[in-house]
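Colleague: Fold the following and give me the result.
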Amino acid sequence: MKGVELLKKWEGTSCFKFFHSLRYGFQIRQLEGEISDFLRYQMPVNIFLEVKNLIAELTNLRQQYELGSMDESKMNETIFKHVSKLTNDPQQNAIILNQMGADNMFDGALVEVPCNHVGLGMSDFAVGLEKNIWNLKRALLQSEVTVVGVHGMGGLGKTTLALALSNDKDIKDVFQNNIIFITVSESPNLKVILETMWEKIVRRKRPEFQNVEEAHRQLQQQLLRQAKPTLVILDDVWSRANLEKLLFEGVGYKTLVTTRDRSTIPKMTSTQLYELPLLDDGDALSLFCFWAFGQKSIPSTANEHLVKQVQAQCKGLPLALKVIGSSLHGEPWPVWESAKKKLLNGESISDYHKEGLFKCLETSIGVLDEEARECFLDLGSFPEDRKISVDALLDIWVYVRKIEWQDAFVILLELASRNLLNLTSNLRSQAINYGSASELYFSQHDVMRALALDMASRDRIFCRKRLFMPRKEESLPGKWELFKDQAFDAQIVSIHTGTMEEDQWCKMNFCEAEALVLLFSATNYFLPSFLSKMRKLKVLIVFNYGSKRATVKGLPLLSSLAQLKTIRLERLVVPPLQEHSKVLQKLEKVSLSLCEGLGNMSRFNGNQSNLKLPVMLDFNMDHCCDLEELPLGICDMSSAQKWSITNCHLLRKLPDDLGRLSSLRMLRISACLGLKELPASIGKLGKLEYMDISLCECLKELPEEIGQLKKLEELDMRECARLRKLPKSVGGLKSLKHVICDEKIGQQWNRLKSFSATMDLRVEIVEAHFSLDWLDG
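Modeller: Sure, this is the predicted structure:
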């Protein structure tokens, strides 16, 4: 069946799209053993023989090269002569040859474009890499650096960069003929690689190695005896264990490593990491035009605006620029218009786009275990190129995937290390060990989200585990409405719209959904009516990306959600809390960010019973601009372990009964600029391990009762400008291990430490730090 499908794709390929035809021909050739008779009668003899002969010739040339009967330049010249017969356009042949090599169609044969035969050289294929090449040269040529690790997400052009570097004149002048390029890959034969390294570096008959360990030991001994500048490029390394068996020391010996996972590269003083960035707009356009038009600029006959719109959807990723540009090469402008619309909706524009881009990137997902893979696919719930609180993602993993918070956080770090998402922080919080990621944000590249969307949508729509809207639309997708009378199996549903009124929602049956992410940009929004029937819902996330806070209606629908565990609201006008006290009493976690309407909370002090939150574990309020005072009843959270009130600039005081939070382990009262004092009852927080009062500029003193916090291990009190003196009672903080503060308060802590033989305290002095990164939503 696979062979039949490939043949149909080949038959449907335009005669002007030679590369696509050849590409499918290569794939068919790989199945020759199974479908040889079928091919013989269905595929034109000239094309079939052309493909077959080219592969056979490449294999023969590779063998001659490895046996030493042909040098590299002669092999490349012979390869080019064969490829030059593919079309009548030498420039197009050069493009085809390079792309065939990049797509691994030659089974490891060394393929380069001989610059003396066409007007295109390595520099033409390495568009936009000049700055990166210069940075890598500078790193490699430092005497103290022996290993340079180039890391970045799949498709960034790490291999192209490494190849360009190996052909750089300055590098060749230093290392002469001692530049060795080795593709390691995901499942390498280390013994064979080490044997190859011996032959190319030592250049004499190698011993018969019994195993990898012996090969590594003997090669290391040899390298210590011979001192000559040598550069070994280890491309596409997936495992640190494999890499460590391929690293060596020697006078003048250097290693360049390319990898998708930065944790692969060991951290040593002689190691320098280089994160390969995305291309800027100018270089991205040049590379896109190179593959789409065979030149580095937009042709005068082209629709400039449309070209730039399509190119912009590649978001500076070289592989996307190459694949999408190649897919549109020679196509009429209606095809370009269609491609633009599909890209905006996260769809593939052709089979080559899906296979050339998604299949390449999907190898990054294949190395993840099943749990981490599922977590990656959940990233499709959130929009690309936006900073999203890590807490929102972890809520899904904890409550839907049933992963412990610490394990979920480890998975988050793994995905980040593999460049499958980006992590950023305002660097103020050290609280992540206590289960809060409030100061951490993640974002994802468009292409990585498109991959998650593609992988998550391979089942029939009503059978998918995840149902995502990839882009904002004015209403629900028409495909969804076709199945509105059928129950969906999706565990996670993500809906991205504009303003939604009550009558705009159709009746959908998401009976299995455990997480609902509602994304919109509007000033008014009505919650979907089907929400009340989502009986298994545990996680509700409502994000408004408009410039103004939105008024949300339909909140009474939440009262029927008996399983709801966590709710996260962002940039909304929050209604009076007492109206929804029934819902609040069942929640374990509430997070409110950039919300208004909380200024009315102080009016509830006379009716504490309405605000009892008996099962609340985690309570978060951030940038709630009109919050002035918290009601007494809000501290009736006997189970709460984490409490975070941050960036609420009008907050003047904390409740006097704060000490009722008897289970609290983490307390963050950060950047509350109007806060003047802490309540004396804070001393009753007997289980508190971490406290953050940073950036509370009006805080003048700490209460004596703070010395009663016998389990307090970490205290962040940086940038408390008016806090001049510590209370004597802090000497009783015997568990305190780490204090972060400014220099004046730090001197007091250090004196206290010097007088206390039992205090094992690290005092970290920090300078004032001002940032508006939180505005970059």
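
Colleague: From now on I want contacts and neighbour counts done on CA atoms only, so please keep to that.
Modeller: Will do.

Colleague: Contact partners for Ile349?
Modeller: Ile349 makes contact with 324, 327, 338-339, 342-343, according to Cα atoms under 8 Å, 6 or more residues apart in numbering.

Colleague: how close does it get to Leu343?
Modeller: Distance of Ile349 to Leu343, computed by Cα to Cα, to the nearest Å: 7 Å.

Colleague: Touching the helix or strand that contains Asp173 from outside, list them.
Modeller: Secondary structure from DSSP states H and E places Asp173 in helix 169-175. When contacts are defined by Cα under 8 Å, 6+ apart, helix 169-175 is touched by residues 137, 165-166, 179, 229-231.

Colleague: one more to put side by side:
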Amino acid sequence: MAGTLVGGAALGAVFGEFLRAVEDVVKKTANFNSILKQLQSTLDRVTPTIEDIEKLNRLLDRPERETAMFTDRLQGGQSLVLKCAKVRSWNYCAKYLYARKLMALEKSLLKFFQIEAAAQSCRDNKNVLVVVKSMDSKLDRMGTMGGFGGCCDVPSVRDFVVGFDEPLRELKLKILEGQEQVVVISAPGGCGKTTLAKMVCHDPQIKEMFRDNIFFVIASKAPSIMVIIEKLFQHKGYPVPAFQTNEDAMYQLEHMLKQIGPNPILLVLDDVWSGLESLIEVLKQQKSEIKILVTSRFEFPRFNSTIKLKPLKDQDANALFRHSACADHASSTIPPDIVDKIVKCCRGFPLALDVVGRSLCGRRKEIWKHVLKQWSEGQSIFESESNNDLLSCLQTSLNTLVERYKECYLDLASFPEDQRIPATALMDMWVELYNLGENGEDAIAILDELAKRSLVEQVIIRKDASDVSGYYNEHFAMQHDLLRELAIHQSSQEPIEQRKRFIVDIRGNDLPRWWIEQGQHPIHARLASLSTDEMFSSNWHDMPLPKVEVLVLNIQTKDYTLPQFMEKMDQLKVLIITNYGFCSAEIKNFPLPGYLSSLKRIRLEHVSISSISNSILQMRNLRKISFIMCEIAEGFRNCTIHIPDMLPNLAEIVIDYCNDLVEVPAWLCNIRFLKELSITNCHELIAIPEGFGMLHNLEVLRLHACTKLLELPKSIRSLHKLDFLDISDCISMSELPEQMGELCSLRNLHMRGCHGLSELPCSVKDLKQLKEVICDEETAYLWDQYKFDIINLKINVLKEDVNLDWLHDIQL
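Modeller: Presented below is the predicted three-dimensional model:
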């Protein structure tokens, strides 16, 4: 694409005038006839391209300055052609001179299209890749919350799967040839129901039949019909209506399905709980060509077509366990009889085999024997008979964890089931609860260890982010619902007043009876997690939690009121509010009152901030605040308060995917002790105030993927402590400040994807502390002339890794 090569009304007009001038001169004079006709032919060939580019540039709103060079060349060419018309036929000297000039003009135009145009076209293609990558990243990121784009995509299947060939054949037959609309996969937890459902969705025959109409929805214990339908609308790219009732949602769904056309639909409802048959019946009636695949721990006699998934056979169970435990490795010294006994104890449950296998991988023979002894003496820890054996195995696996890792594993239950857990949220918690390092490396090491044991699954959207910059906003963990239940059970062994964790899932407005009966008796938990659904009306009952240090609020309603008993949390250090609903949530009694002066970390995700009060700006202990996918522009704009020494201990601000942010607020520049500022994926941000240079203590500045940001402020020269700068994928940035060389402490610069940069300011040669530049092939050459000025400078060229396969299906 050459969308920025030519375009805009000015260029289109200039090109048209030039072409008409050539045509007129060809008609009026015989001089230079052959040369002018060749020039006319060249211009005729590029006319359709010029028209397309002009149209695209209007759509893309590209600035005219990008085409100034070509505009000047066309105007010069027009002037030359008009002068040729005045040359007399007898003036051989002038004819020779102007003939050479015309031939030079045509050659220069050809060169421009063949070389310069190609270079700029390459740049534009890279810009498209950056935008696509940003969109893809955003869709993945938005998938952390129910109801957003990408959440109905079929998850991938793990690499090593055994024992599912026969169930897969049976399931495919029921879906492709069976007469029943509803097919149920029923089995106890950990048997692989979800794995089988994912496998059939990825099967070539299934994909050929249903094409783009495969929806994978995690239903959970109490799904809302409106939330499920919102997901279906968003997944198909349709505007999501504001449903008033369930009936309204069903009516809108019926219309959407008609728009999809006659093509069949496969709807997967994963992890459906008992009592939800009516919801399945309602969905079933919407379209005769719809197939509904249900996975559940329960059986549904109403639906005749059921596959009862059984535990793995001995041979398959042994293969899976040995793969997970690396028992077949040449260095393994574990006797085969011990391996066989442990496999037998796992009762063929794939989850148990995988978790136990990974927990024993690389351990001494004595540990394996100790596990066997525990199992021989242990008893069931859960009431559910179907899960007794499985959960007994899983609990024993936890005993191999060191105490801190076990505590961190139990903390994961603070977040809803079947949702991605942001690693940065865990870091905020664990820094305060366990005194982990603030750089996040300790927390990531813990997640890695838990992942090795299959206690969590790690999801990394932007794989290079943490590797090269210690940036973990694209890093998540996911936990199997059964493992979350195990964590909650483990945390509930002590009397409620003595528990370390207070974890409650509230459905509707039904508070647990024990909560009401608890009355004024305090609970001494250090961590509290309160999860509410879209029907919750914020009618809280008092609950004294005087020792809570971390409060996690998982919400889904559009309007939410913070619980009144927060007033008594005088030891609260971390507040995490995450909205998993479709629409941004407004916290009615936010900003926070002054009594929460002990807070050190605030993390808000997918909420709307309409004001920032004096009480927040005077939080003397606040060290970090994060806004993720929030609507913050109005709140930032309305904040006109100037407080000397405001937020004196605030060291880090994170603003990620806040797409209503157009300009960084000037008051932010008054936070004098700020050390780290991350404004990333804010695609409407265009300007940073000149007062930015007042942040004299800033050490880390991330502006990744602020795709409309035009420039850095000149005052950046004053950031003499800045060590790390990330402007990668700032595709609209066309130049760096001349004063860049005054960043005397800069050691790391990330500028991959900055395709608008054509040169560097000469002052970069003064960046004597610069050790590494992360860039791509298109920007690496800019540093060639400065390699000898900056000793030990390493240019690290990273290649793009963007999947554009989904573009093939777009119809323009």
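
Colleague: Map Ser521 of the first structure onto the second structure.
Modeller: Structural alignment (TM-score structural alignment) places Ser521 of the first structure against Gln556 in the second structure.

Colleague: so what's Glu457 of the second structure closest to, chain neighbours aside?
Modeller: Nearest non-adjacent residue to Glu457 of the second structure, counting by Cα to Cα, 6 or more residues apart in numbering: Met478, 5.0 Å away.

Colleague: Could you report the neighbour count for the one you found?
Modeller: Taking other Cα atoms under 10 Å as the criterion, the count of residues near Met478 of the second structure is 22.

Colleague: so how far is Asp636 of the first structure from the corresponding residue of the first structure for it?
Modeller: Aligned counterpart of Met478 of the second structure in the first structure: Ser443 (TM-score structural alignment). Distance, Ser443 of the first structure to Asp636 of the first structure, using Cα to Cα: 36 Å.

Colleague: gap between the residue nearest to Glu457 of the second structure and Gln458 of the second structure?
Modeller: Distance from Met478 of the second structure to Gln458 of the second structure, counting by Cα to Cα: 6 Å.

Colleague: Quickly list what's touching both of those two.
Modeller: Counting by Cα under 8 Å, 6+ apart, nothing touches both Met478 of the second structure and Gln458.

Colleague: check contacts around Asp773 of the first structure.
Modeller: For Asp773 of the first structure, the contact set (Cα under 8 Å, 6+ apart) comprises Asn426.

Colleague: so what's Ser639 of the first structure up against?
Modeller: Ser639 of the first structure neighbours (Cα under 8 Å, 6+ apart): 614-617, 661-664.

Colleague: Map it across to the second structure for me.
Modeller: Aligned partner of Ser639 of the first structure by TM-score structural alignment: Phe673.

Colleague: Spit out the contact partners of the aligned partner of Leu757 of the second structure in the first structure.
Modeller: Leu757 of the second structure maps onto Leu723 in the first structure, with residues paired by TM-score structural alignment. Counting by Cα under 8 Å, 6+ apart, Leu723 of the first structure touches 697, 699-701, 745.

Colleague: which SS state does Leu723 of the first structure fall under?
Modeller: Remark: Leu723 of the first structure carries the secondary structure label coil [criterion: DSSP: H, G, I helix; E, B strand; the rest coil].

Colleague: before we move on, what about Arg672 of the second structure?
Modeller: Classification of Arg672 of the second structure using three-state DSSP returns coil.

Colleague: what residues are up against it?
Modeller: When contacts are counted by Cα under 8 Å, 6+ apart, Arg672 of the second structure touches 645, 648, 694-697.

Colleague: Now tabulate those residues in TSV and tack on distance to Ala487 of the second structure.
Modeller: Output for these, formatted as TSV (distance: Cα to Cα, whole Å):
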residue	distance to Ala487 of the second structure
Asp645	43
Pro648	38
Met694	47
Leu695	43
His696	45
Asn697	41
